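**Student:** Coordinates only, no sequence provided:
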């Protein structure tokens, strides 16, 4: 039977090292399952595997998307499908690793067949949501789409923008689309080992701070300069990656490097907390391990 290992976990939880450790004995293919690590340019800032790590096992779907694009869960599934077909034909084990719960959910349970949403609708909605705080976003989606608001564990900008855009374009709640029959799972019939990496909280907080410090000692600032040189729409997902707004403010002289680092570390810790909330709610039946115990 075809086998796949699914490795989820919050940012900085050691997923890359664990995936490589598991891939080596099997000759498995590692497939990115993180919505930020798909983007080109942002190598260090999204904590993509290093050149040394990439050399230890074959990796796919890392940095393969232009930051000028609005990549989606559906787009990711389209890119994954031929890799799954190839593995099924060869008998090769696959390892899916990342921190994007929606990708894992779509991979296992299939994906709602939602019509393509026009870019102008998405941009208009994102422009409205961008200045809002969490409480404002929660109130906004509760008013616009109460059914979907009840399903969101945390009203983060990307999910709120997605839900409102679908409502605006189709006059139908994203929740209703999700309740329709999904396309079948790409891994239907496969043997799945499902693991969530769950480090101790204080250790994870320390790892997040240390990792961002290492990014700053490396090419993070140069990556942001390269991204800004593309003159992209600031509402694009790549432009909102943690660290990009903060370091952009440094380059504009609006913020000190120490302040930007502090803000980015705080944002990363908040993101990790949201990830854990999602995993606890949606991945209760997965195998939870502390990779550093």
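**Tutor:** That came in fine, so what should we check first? This is a predicted model, so every value here is computed, not measured.
**Student:** going forward, measure contacts and count neighbours with C-alpha atoms only.
**Tutor:** Noted.
**Student:** give me the element residue 161 is part of.
**Tutor:** Using DSSP states H and E, residue 161 sits within helix 157-170.
**Student:** Could you check how far residue 82 is from residue 187?
**Tutor:** Distance of residue 82 to residue 187, computed by C-alpha to C-alpha, to the nearest Å: 12 Å.
**Student:** whoops, residue 10 was the one
**Tutor:** As for residue 10, its distance to residue 187 is 23 Å (criterion: C-alpha to C-alpha).
**Student:** Equivalent analysis for residue 108, please.
**Tutor:** Distance from residue 108 to residue 187, counting by C-alpha to C-alpha: 6 Å.
**Student:** that older thread, got the buried residues for the helix holding residue 161?
**Tutor:** If you call a residue buried by 16 or more other C-alpha atoms under 10 Å, then helix 157-170 has these buried ones: 157, 160-168.
**Student:** okay, residue 10 and residue 187: which has more neighbours?
**Tutor:** residue 10 (27 against 19; other C-alpha atoms under 10 Å).
**Student:** Skip the chain neighbours and tell me the closest residue to that one.
**Tutor:** Nearest residue to residue 10, sequence neighbours excluded (C-alpha to C-alpha, 6 or more residues apart in numbering): residue 272, at 5.0 Å.
**Student:** The structure to be compared is supplied as follows:
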């Protein structure tokens, strides 16, 4: 997440006078795209992608990007908007998504936000509080102090200046502890003060759905099968082409996407193709697990089973607007 921003929290009011929007969330390989296209065909919806990997050009196979045929049926916004050498912050997404939602609403259609990047959804709904730019010199000074006195001493210092943040941040969490102290040293304001600053509520009446197989083992099977299909579709060649550019490396957000890092390391000779497959599938399962963890704590969400035949009818019946 961009260091200049932090997600704040509030519950958006459900106001029927607001224009409608639909969220279709779910873990990777759960069937979001198929259902989203059906919704576009049946309702006046336009898709906005909520996926931090689909933003990159030339990364089609390993991201399971909707095919050209699928995009012709239902165009997706916020796909193929960035070169893999560039970065895209949570704040960038919130700005672009809200702009796209406004355009869609003005045309009399309904924004349908589809994807599994949960931090994007949270930032979109809950808003972002501006934080000062990180300062290298301040961080170096705090790191030096931690080496000399220990992180417990820095945590005690945070207790003195910002007891609320100190209660929330564990002494063994140096990244968050450093950031909280850095904010105070740079601005003479606490992290807690910044967290109290909230963006305006999202101006939409949102109906939220989560689609996933009811059996976690089935999701794992779908993930493994999809990666095997990616390999047959030329995933190796896709990553080889990216590596050949010469300006990409594994520290970039694009190359940290699941599958790409493992394939890159395999091409570097770090491990065999068999081990690469195991690592890539395991990393994708871990991604799905994190997504499901987010979704379990999400409020006002309507669950859908991937294999239910009446998902389309269920969504249409529950969406809070009349066509």
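**Tutor:** In hand now; what should we look at? Treat the numbers as computed from the prediction; the structure is a model and nothing was measured.
**Student:** And the TM-score between them?
**Tutor:** The TM-score (TM-score structural alignment, normalised by the length of the first structure) is 0.79; 265 aligned residues with a C-alpha RMSD of 3.2 Å.
**Student:** ok so, going back, ok, the buried residues of helix 157-170 of the first structure vs residue 124 of the first structure, which is closest?
**Tutor:** residue 165 (8.6 Å; C-alpha to C-alpha).
**Student:** Surely that closest one touches residue 122?
**Tutor:** Yes - between residue 165 of the first structure and residue 122 there is a contact under C-alpha atoms under 8 Å: 5.5 Å.
**Student:** In the first structure, point out the residues matching the longest helix belonging to the second structure.
**Tutor:** As assigned by DSSP state H, the longest helix anywhere in the second structure is helix 273-296. Counting by TM-score structural alignment, helix 273-296 of the second structure pairs with residues 257-280 of the first structure.
**Student:** mean per-residue distance, that stretch to the second structure?
**Tutor:** If you overlay the two and look at stretch 257-280 of the first structure, the average distance to its match in the second structure is 0.9 Å (mean C-alpha distance after the TM-score superposition for the first structure).
**Student:** Which positions within that stretch qualify as buried?
**Tutor:** By 16+ other C-alpha under 10 Å, the buried positions in stretch 257-280 of the first structure come out as 257, 260-266, 268-269, 271-276, 278-279.
**Student:** what's the residue nearest to the spatial centre of the first structure in contact with, if anything?
**Tutor:** Closest to where the C-alpha atoms of the first structure average out (C-alpha atoms, centre = their mean) is residue 35, at 3.1 Å. If a contact means C-alpha atoms under 8 Å, 6 or more residues apart in numbering, then residue 35 of the first structure has 71, 99-100, 103 as its contacts.
**Student:** One more: residue 241 of the first structure?
**Tutor:** Residues counted as contacts of residue 241 of the first structure (C-alpha under 8 Å, 6+ apart) are 36, 46.
**Student:** Nearest spatial neighbour of the aligned residue in the first structure for residue 248 of the second structure, chain-adjacent residues omitted?
**Tutor:** In the first structure, the residue matched to residue 248 of the second structure (TM-score structural alignment) is residue 232. Nearest residue to residue 232 of the first structure, sequence neighbours excluded (C-alpha to C-alpha, 6+ apart): residue 68, at 6.3 Å.
**Student:** next one: residue 134 of the first structure
**Tutor:** Nearest residue to residue 134 of the first structure, sequence neighbours excluded (C-alpha to C-alpha, 6+ apart): residue 155, at 6.4 Å.
**Student:** One more: residue 109 of the second structure?
**Tutor:** Closest residue to residue 109 of the second structure apart from its sequence neighbours, by C-alpha to C-alpha, 6+ apart: residue 44 at 5.1 Å.
**Student:** quick one: the aligned partner of that neighbour in the first structure from residue 87 of the first structure, how far?
**Tutor:** Correspondence of residue 44 of the second structure to the first structure, assessed by TM-score structural alignment: residue 27. Per C-alpha to C-alpha, residue 27 of the first structure is found 12 Å from residue 87 of the first structure.
**Student:** Who has more neighbours out of those two?
**Tutor:** Counted by other C-alpha under 10 Å, residue 27 of the first structure and residue 87 do not tie: residue 87 has more neighbours, with 18 against 14.
**Student:** Aligned to that one, what sits in the second structure?
**Tutor:** Alignment note (TM-score structural alignment): residue 87 of the first structure maps to residue 104 of the second structure.
**Student:** how near is that match to residue 169 of the second structure?
**Tutor:** Look at residue 104 of the second structure and residue 169 of the second structure: by C-alpha to C-alpha, they are 40 Å apart.
**Student:** just residue 115 of the second structure next, same as before
**Tutor:** Counting by C-alpha to C-alpha, the gap from residue 115 of the second structure to residue 169 of the second structure is 30 Å.
**Student:** Quick one: the helices in the second structure, in order.
**Tutor:** Using DSSP H, helices in the second structure cover 32-42, 68-73, 90-106, 118-126, 136-149, 151-161, 163-168, 174-187, 191-195, 216-233, 235-244, 260-267, 273-296, 311-318.
**Student:** Using TSV, please lay out those helices together with distance to residue 18 of the second structure.
**Tutor:** Shown next, in TSV, are the helices of the second structure (distance: least, C-alpha to C-alpha, whole Å):
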stretch	distance to residue 18 of the second structure
helix 32-42	21
helix 68-73	28
helix 90-106	11
helix 118-126	14
helix 136-149	44
helix 151-161	41
helix 163-168	35
helix 174-187	36
helix 191-195	26
helix 216-233	36
helix 235-244	43
helix 260-267	41
helix 273-296	24
helix 311-318	16
